[in-house]
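**Q** The following block contains a protein sequence and its predicted model.
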Amino acid sequence: MVPESKYQFDEESVAAIMHWAETEQLPKEVILSESEHIYDTSLYVRANINDIKQHYPDEFYNPAIIRLYRLKEFIDNGQ
């Protein structure tokens, strides 16, 4: 049995997370975890959005969507 994801992958939710990423004032650099150090958040966001725009709704590219959700969680938690 596949565990239910806390992230939404329907078209409306994906459009909303991309809009958030494109319009949010993001810091230049973010450390999401010990192994995830983003040196240029604008480049990170652009790369993930380009993957989503080219391949959505192919589930193979859901990690690009998840990366945006994780960035939003990090920013929303004031880290």
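**A** Good, I have the coordinates. Please read these numbers as outputs of a predicted model, since none were measured by experiment.
**Q** okay, CA-based contacts and neighbour counts for the rest of this
**A** Noted.
**Q** tell me, what residue is most central in this protein?
**A** residue 68 (0.8 Å; Cα atoms, centre = their mean).
**Q** ok, and here's another one to check against it:
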Amino acid sequence: MIIIIFVIMEYNYDEVAVQELLQWADTAELPQTLRLDQAAFIFDVRRCVESDAMCVRDHYPDPFYNPAINRLYQIREMMDKKVI
């Protein structure tokens, strides 16, 4: 029997929180690669973070780009846990 549990994180999309997240993205020390989850492996973490940050800066507050914000939050959580 396989049990799969999905945890849905509630991220903050207000302007102050997103600006703080973008500031983190600009200064974070990142590994070259990162397994984000079972389905996502990032080969160039810096390029991924820069790309997501650029999309958010260009299009915030358009909710279509919330997945980019989510990915930045997920990467930051992984870095905070030092799960590399």
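**A** Okay, I see it. What you see is a predicted model; the values in this text were computed from it and never measured.
**Q** overall similarity of the pair, as a TM-score.
**A** Remark: TM-score between the superposed chains equals 0.89 [TM-score structural alignment, normalised by the length of the first structure]; 76 aligned residues with a Cα RMSD of 1.4 Å.
**Q** coming back round to it: wait, doesn't the residue nearest to the centre of the first structure sit right on residue 19?
**A** No - with contacts defined as Cα atoms under 8 Å, residue 68 of the first structure does not count as touching residue 19, sitting 10.4 Å away.
**Q** Can you check my assumption that the residue nearest to the centre of the first structure lies in a helix?
**A** Yes - assessed with DSSP: H, G, I helix; E, B strand; the rest coil, residue 68 of the first structure lies in a helix.
**Q** residue contacts, it?
**A** By Cα atoms under 8 Å, 6 or more residues apart in numbering, the contact set of residue 68 of the first structure is 17-18, 21, 45, 48.
**Q** can you tell me which of those stay in contact in the second structure?
**A** For these, the subset whose aligned partners also touch in the second structure (both residues aligned by TM-score structural alignment, their matches' Cα atoms under 8 Å) is 17, 21, 45, 48.
**Q** Format those as JSON lines; extra columns: distance to residue 31 of the first structure, secondary structure and neighbour count.
**A** Converted to JSON lines, those look like this (distance: Cα to Cα, whole Å; DSSP: H, G, I helix; E, B strand; the rest coil; neighbours: other Cα atoms under 10 Å):
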{"residue": "17", "distance to residue 31 of the first structure": "20", "secondary structure": "helix", "neighbour count": "18"}
{"residue": "21", "distance to residue 31 of the first structure": "16", "secondary structure": "helix", "neighbour count": "22"}
{"residue": "45", "distance to residue 31 of the first structure": "14", "secondary structure": "helix", "neighbour count": "18"}
{"residue": "48", "distance to residue 31 of the first structure": "17", "secondary structure": "helix", "neighbour count": "20"}
